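Peer 1: starting from these lines, generate the structure:
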Amino acid sequence: MHDIVFIRQNPGAFDAGLARRGLEPAADAILALDARRREAQTTLQTMQNRRNEASKAIGQAMGQGDKDKAEALKAEVADIKAQMPQWEEQDRQTGEELEATLATLPNLPASDVPDGADEDDNVEVSRWGTPRKFDFTPKEHADLGPALGMDFETGAKLSGARFTFLRGDMARLHRALAQFMLDTHTRANGYTECNPPVLVNDDAMYGTDKLPKFSEDSFRTTDDRWLIPTSEVSLTASVAGQILPDLAQPIRMTAHTLCFRSEAGAAGRDTRGFIRQHQFEKVELVSICAPQDSEAEHERMVRCAEGILEALDLPYRKLLLCTGDMGFGARKTYDLEVWLPGQDAYREISSCSNTGDFQARRMNARYRPEGSKKTEFVHTLNGSGLAVGRTLVAVLENYQQADGSVIVPSMLAPYMGGIERLEPQ
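Peer 2: Next comes the predicted model:
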């Protein structure tokens, strides 16, 4: 949600930020609604004050025996009461229109975010690792996986397209990756492990900017709950409506959960394989921090995600997303793309975003700085640390052997019970 005070004071800067997002100016329309609402609120306050004064004066007039004055005051109070509903309705209506308008506008990009129309304009920041040279033609995971326990046919039979049934050592490797990520983030990176609900209400989805704009991208239950598209929703919304004590240190949370996405806007993309599923698992990273700490916290979060890829010896590149490719709630986003030799391409495996106070305003999450009587909105950040299924894909393609087997990365040995490679069955 946007700060209406900022828009009042900086309408040009607000429209300039929207323009960088490819949107038309909106400040004039917003300020017109804001003016009508403030007019209603000011009028109501004036009327309430006068009603109270007149009501008090009625008693005084009656006590003095001045019935004519008392009757005149009663008529005035009655007239005020008769007029108030129309101003209350204007306050309610304009308030709802204003909130609805603001709720559909994306976050403004940070000053160092590059301008651009789409993913082709993202800026590569760095690369890590050297892609392995194969003495055979490497396969894509969709061709390699079925003999190793990645059962696409059964998944489709049970649930339809974009569902997969993992079996045997493949399922164990998937679990091992998630456990390795969680252990690293909690033991080495200072995140607190959480196990949040995967069903949430409208408020949680709205507060994390998933509603109303992206309702079609998520699954809704018959009792009006939502299956989370990411545990960012549950973790971030856990501080909704709170006034936190001084955030001398950021609150850092991580969770490994199921995630669900309808992929409404991805028709025809990645229909083969395990890249884009309706149901998948992700280890999420969320930070709640003071505004002055959010930029450093963003860089730290990205490094935590990078550390998982480096530990697994998976080559990757880091991108700074342009204004046209950045998510709705983000003010700045880094993507990590892992090298997939079967596709001969880098593919997204993590996205880490700083949303500033955009989500905090929607969910009314604040903190009280030390020594201050006033509260401020927190800053929220979220990132994948990592998408488990896509990491499994990267391991399969990068560690594949000519005979169709896949070597298990050595750092996963404690989680694999002595299994050193996946063998074709």
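Peer 1: contacts and neighbour counts: CA atoms only from here.
Peer 2: Noted.
Peer 1: wait, G356 sits on L381?
Peer 2: Yes - using Cα atoms under 8 Å, G356 is in contact with L381, at 7.4 Å.
Peer 1: joint contacts of those two?
Peer 2: Common neighbours of G356 and L381 are listed as S294 (criterion: Cα atoms under 8 Å, 6 or more residues apart in numbering).
Peer 1: now do the strands in the stretch 301-425 of the chain.
Peer 2: Here the stretch 301-425 of the chain has its strands, by DSSP state E, counting those that start in this stretch, at 316-320, 332-340, 345-354, 366-367, 376-377, 379-387, 406-407, 421-422.
Peer 1: could I get those strands as TSV with distance to Q90?
Peer 2: TSV is the format used below for the strands of the stretch 301-425 of the chain (distance: least, Cα to Cα, whole Å):
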stretch	distance to Q90
strand 316-320	44
strand 332-340	37
strand 345-354	36
strand 366-367	29
strand 376-377	28
strand 379-387	33
strand 406-407	66
strand 421-422	67
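Peer 1: to compare against the first, here's another:
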Amino acid sequence: MHDLKALRADPAAFDAALERRGLSPVGQKIVSEDEERRAALAALQEAQATRKTLAKEIGQGKRTGADTSALEAQAVELRDRITGLEERAAIIEKSIDDVLASLPNQLDSSVPDGKSEDENVVVHYRGEKREFTFEPKQHFELGEALGLMDFPTAAKLSGTRFVVLRGALARLERALGQFMLDTHTTEFGYSETSVPLLVNDAAMYGTDKLPKFAEDSFRTEDGRWLIPTAEVPLTASVMGDILSADALPIRLTALSQCFRSEAGSAGRDVRGMLRQHQFTKCELVSIVKPEDSDAEHERMTQAAETILERLGITFRRILLCAGDTGFGAAKTFDLEAWIPGQQAWREISSCSNTRAFQARRMKARYRSENGPAFVNTLNGSGLAVGRTMIAVMETYQNEDGSITIPEVLRSYMGGLTRIG
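Peer 2: This next block holds a predicted model:
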């Protein structure tokens, strides 16, 4: 959510920020509506004060036996006027709130201009692409040949974009998640958290998933939502709170199932595990003071990079341009892993600083020296487990179709060194 006070102070700057995202200006329109709302509220206060005076005069007249019919008629007119002003102010306020809720976060000044992912900026590369003496296969070819990745059974049970993992691949998925959790909790100070997989409208709205992304999520018949990421319950855990300054930073992590309808991805990545309706992800969330959010963003991204480095996965860090930065983010780093079977870079983590955008929607504050102030919230994947498994399978595949287990995972795999 945006700061209406700041918008009123400089609507041109607000519109310039929207223009960076390719959006039309709305600042002056909002300011005009807000002036109308404030005028209605001023008239409402005046009418309420007049009604209060009238009530005293009517009471006094009745006590003395005077004719108060004219005053009572005036009071009725005032009552109707007050009702009308209240309704008008409420309608305008809802109109302003609806517009502000539909507008994306303002971009950080360091975000490069650009209209699409083609204009994202590579920050750095880590690792070397493996050179194969054979034609590398894609993960689903490897998994199906091993008999451990079953898409037909998943389709029979649930439809497309689901998978059944068996045996060593099911254990590999679990091992990756445990390795991520252990690293983030023991080395980077994140507190492991088990979260509900169903949340209410307030949690989804507060973390900027509603109303814009309603069609991308699954909703139950009783009005709750399957979480698209553990970012939602982790971040919303401070919804409505006023935190002690000493409590910050708060760093939380959760390994959870995530659910997405993939409404806009028809025909994309239909083979394999890359784009699923249900997947596992290790989420990182930080809640910090505003002056600490830039450093926290770098810290979070490095934590995610550490997982890839220790797995021996070649990756690059990308700074997203204006046109590719997500709705709630002020700035985003993506980590893209090199997938040998596809001969392509694929996003495996996205780490975003939302600044106070989510905090305003959630009314999440802390006690600063100058009184209650909005916290800054950050979120990132540390990592997406399914996509990490794809990278591991394709990077560590052997010519005979077997898969070597990265050394860092072998203790999680009961000492197993190879799947095949």
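Peer 1: and the TM-score between them?
Peer 2: Superposed pair, TM-score by TM-score structural alignment, normalised by the length of the second structure: 0.96. Supporting alignment: 419 aligned residues with a Cα RMSD of 1.5 Å.
Peer 1: re the thing from before, for the strands of the stretch 301-425 of the first structure, state which one has the densest average packing.
Peer 2: strand 379-387 (a mean of 28; mean count of other Cα atoms under 10 Å).
Peer 1: what range in the second structure matches that one?
Peer 2: Alignment of strand 379-387 of the first structure against the second structure: residues 376-384, by TM-score structural alignment.
Peer 1: follow-up on the earlier one: can you say which of the strands of the stretch 301-425 of the first structure is nearest to T42 of the first structure?
Peer 2: strand 376-377 (25.3 Å; Cα to Cα).
Peer 1: any idea how far that closest one is from the chain center?
Peer 2: Relative to its chain's centre, strand 376-377 of the first structure lies at 18 Å (Cα atoms, centre = their mean, to the nearest Å).
Peer 1: likewise stretch 241-250 of the second structure?
Peer 2: For stretch 241-250 of the second structure, the distance to the chain centre is 20 Å (Cα atoms, centre = their mean).
Peer 1: just the buried positions in it, please.
Peer 2: I242, L243, A245, P249, I250 (16 or more other Cα atoms under 10 Å).
Peer 1: could those residues go into CSV alongside distance to R410 of the second structure?
Peer 2: Shown next, in CSV, are these (distance: Cα to Cα, whole Å):
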residue, distance to R410 of the second structure
I242, 44
L243, 41
A245, 41
P249, 33
I250, 31
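Peer 1: closest one of the residues you listed to H297 of the second structure?
Peer 2: Nearest member of these to H297 of the second structure, counting by Cα to Cα, is P249, at 12.2 Å.
Peer 1: contacting residues for the closest one?
Peer 2: By Cα under 8 Å, 6+ apart, the neighbours of P249 of the second structure are S286, I287, V288, K289.
Peer 1: residues near the last one, how many?
Peer 2: What it means is K289 of the second structure. Counted with other Cα atoms under 10 Å, residues neighbouring K289 of the second structure total 23.
Peer 1: one step back: what does the match of strand 379-387 of the first structure contact?
Peer 2: By Cα under 8 Å, 6+ apart, stretch 376-384 of the second structure touches 180, 184, 231, 235, 280-290, 293, 296-297, 300-301, 303-304, 307, 348-359.
Peer 1: swap the cut-off to 7 Å and go again
Peer 2: 180, 231, 280-290, 293, 297, 304, 348-356, 358-359 (Cα atoms under 7 Å, 6 or more residues apart in numbering).
Peer 1: what do you get for stretch 53-73 of the first structure?
Peer 2: K74, V77.
Peer 1: of the contacts of stretch 376-384 of the second structure, buried ones?
Peer 2: 180, 231, 280-289, 293, 297, 304, 348-356, 358-359.
Peer 1: those residues in helices, which ones?
Peer 2: Residues of these located in helices (DSSP state H): M180, E231, S293, H297, A304, Q358, A359.
Peer 1: who touches the fourth one in this structure?
Peer 2: Applying Cα under 7 Å, 6+ apart to H297 of the second structure gives the contacts N353, L378.
Peer 1: and it, what pairs with it in the first structure?
Peer 2: Residue pairing (TM-score structural alignment): H297 of the second structure is matched to H298 of the first structure.
Peer 1: what separates K137 of the second structure from Q28 of the second structure, distance-wise?
Peer 2: Note on K137 of the second structure: its distance to Q28 of the second structure, by Cα to Cα, to the nearest Å, is 56 Å.
Peer 1: more neighbours, the two?
Peer 2: When neighbours are counted by other Cα under 10 Å, K137 of the second structure and Q28 differ, and K137 comes out ahead with 20 against 16.
Peer 1: host element of M170 of the first structure?
Peer 2: M170 of the first structure belongs to helix 168-187 when assigned by DSSP states H and E.
Peer 1: return the list of helices and strands in contact with that helix.
Peer 2: Here helix 168-187 of the first structure touches helix 388-398, helix 413-416, going by 3 or more Cα pairs under 7 Å, 6 or more residues apart in numbering; DSSP states H and E.
Peer 1: adding mean neighbour count and distance to R175 of the first structure, write the ones you listed out as a markdown table.
Peer 2: Formatted as a markdown table, those follow (neighbours: other Cα atoms under 10 Å; distance: least, Cα to Cα, whole Å):
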| stretch | mean neighbour count | distance to R175 of the first structure |
| --- | --- | --- |
| helix 388-398 | 25 | 8 |
| helix 413-416 | 15 | 8 |
